[in-house]
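Student: Sequence and predicted structure below; questions after.
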Amino acid sequence: MFKRKSDWFLILALVMMAVLFYSSSMTYHEQTSVPLLERLLHAQPLKSWLSQFSFQYAGSEQSIKVSGYFKFVEFFVRKGAHFGTYFLLGLFSYLGLRPRLTGAGLAVIFSWLATTGYAATDEFHQMLTGDRTPLFQDVILDSVGALTGIVLFLIIERLWRLKKRR
């Protein structure tokens, strides 16, 4: 049934898409990690260090002063999840499509654009979900995550091949 390794990577990409769809179907209150962070980080480690940081994201200030310690930490957890899941989706898509498309360059472009397109539709899906805020900045973050996964694989693959030649 699934004879090539690339088939499994396409299945992993589909699994990632299903996970992202399910996650986007949840309201903020259903998926907030603040209660878990309050239990795990009750001593508020690095609070004084983190308190010196303040920046704008999607037109809103992000800081401990504005959001509180746990929501500020959750911001990084959520954005890390955006980056990480799309890193994997981009990587799996590329590895699944590379043998099916002529030239690695075409596979890079198609995988990256398809993943970015999925990120955009995912944000649209969030708009339809209660208590969620779709953000163009998240599409950018997701797109960069996907491209990072693909490019990092290409760099590691290139270094591996150079090492094997020696």
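Tutor: Arrived safely. Residues are numbered from 1 along each chain as shown.
Student: Please make it C-alpha for all contacts and neighbour counts, starting now.
Tutor: Noted.
Student: Show me the strands in the chain, by range?
Tutor: 54-57, 60-63 (DSSP state E).
Student: Tell me which of these sits nearest to Ala104.
Tutor: strand 54-57 (34.2 Å; CA to CA).
Student: list the helices and strands that closest one packs on?
Tutor: If contacts are counted by 3 or more CA pairs under 8 Å, 6 or more residues apart in numbering; DSSP states H and E, strand 54-57 sits against strand 60-63.
Student: Quick check: buried residues in the strand it packs on?
Tutor: Neighbour-count burial for strand 60-63, with 16 or more other CA atoms under 10 Å as criterion, is recorded at Gln62, Ser63.
Student: do you know which of the strands of the chain lies nearest Ile150?
Tutor: Of all the strands of the chain, strand 54-57 comes closest under CA to CA, at 25.3 Å.
Student: which residues are contacting the closest one?
Tutor: Glu61, Gln62, Ser63, Ile64, Gln137 (CA atoms under 8 Å, 6 or more residues apart in numbering).
Student: Need the strands of the chain in JSON lines (columns: distance to Leu46).
Tutor: Shown next, in JSON lines, are the strands of the chain (distance: least, CA to CA, whole Å):
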{"stretch": "strand 54-57", "distance to Leu46": "15"}
{"stretch": "strand 60-63", "distance to Leu46": "13"}
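Student: ok, structure two:
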Amino acid sequence: MNNSLKKKEKWFWGGVVLIELILFYSSSMIYKQQTSVPFLEKYVHGKPFYNGLKLIHFNYGGKVQSIENDGYYHFVEFFIRKGAHFGTYLILGVFLCLALYTYFQHNNFLRIFVPWMMATGLAAFDEFHQGLTGGRTPSVTDVILDSTGAFTGIVLLVVVLYLISRHKKINRKLI
């Protein structure tokens, strides 16, 4: 399996670069350029799940998030934006882990730790860059969310690769 991953390593690095370019572009946009609220207001009618969502309120980054405080569409957008944070860094973590996987073939701790720390550093840099953009503020809470997404992706990948490797070993013994 390591040979197969090594042969594809440049593609994994390409995925890392592509994701970073997308993140860099996104963090250089002002909020008004990337808000989905007008889209939601135009195409999401009847405020689906309103009764369930109005019961949810929590603190995120020092601000209480709720329909009462933000309104329905802004609250829904909050989940979309934070889901995008988590999901993008989950994918980034997977690509970083795949790109570095063969370098740490004898140390499973480093297979997880190094890509996770790289993704966390990239998240911190992205938030710093966002802070240089007018009307946007960097958030330590977003870095934590991004880091959690990367860690989740990396751990899932390592588990899947372990299971594939174990399955191949079992099949070789049967032959």
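Tutor: That came through fine. A quick note: this is a predicted structure, and the numbers were derived from the prediction, not measured.
Student: Report the TM-score for the pair.
Tutor: The TM-score (TM-score structural alignment, normalised by the length of the first structure) is 0.93; 164 aligned residues with a CA RMSD of 1.5 Å.
Student: re the thing from before, could you point out which of the strands of the first structure sits nearest His29 of the first structure?
Tutor: strand 60-63 (19.0 Å).
Student: for the second structure, which helix is longest?
Tutor: Assignment by DSSP state H gives helix 140-174 as the longest helix of the second structure.
Student: May I see the buried residues of it?
Tutor: Those would be 142-143, 145-155, 157-158, for helix 140-174 of the second structure by 16+ other CA under 10 Å.
Student: Name all residues that make contact with the counterpart of Glu68 of the second structure in the first structure.
Tutor: In the first structure, Glu68 of the second structure lines up with Lys65, judged by TM-score structural alignment. By CA under 8 Å, 6+ apart, the contact list for Lys65 of the first structure reads Ser51.
Student: Kindly provide the distance from Thr148 of the second structure to Lys8 of the second structure.
Tutor: 26 Å (CA to CA, to the nearest Å).
Student: scratch that, Ile56 of the second structure
Tutor: 44 Å.
Student: Ok, Ile30 of the second structure next?
Tutor: Ile30 of the second structure is 36 Å from Lys8 of the second structure, by CA to CA.
Student: just Val76 of the second structure next, same as before
Tutor: 38 Å.
Student: more neighbours, the two?
Tutor: Neighbours were counted for Val76 of the second structure and for Lys8 using other CA atoms under 10 Å; Val76 has more, 19 against 14.
Student: Now do the same contact list for that one.
Tutor: If a contact means CA under 8 Å, 6+ apart, then Val76 of the second structure has no contacts.
Student: ok, 10 Å please
Tutor: Each residue near Val76 of the second structure by CA atoms under 10 Å, 6 or more residues apart in numbering is listed here: Ser36, Val37, Leu40, Lys47, Tyr50, Leu53, Ser66, Ile67, Asp70.
Student: now do Gln52 of the first structure
Tutor: Ser63, Ile64, Lys65.
Student: wait, which of those residues is closest to Phe83 of the first structure?
Tutor: Comparing those against Phe83 of the first structure with CA to CA picks out Ser63 as the nearest, at 20.1 Å.
Student: Buried residues in stretch 30-40 of the second structure, which are they?
Tutor: Buried, per 16+ other CA under 10 Å, within stretch 30-40 of the second structure: Ser36, Val37, Leu40.
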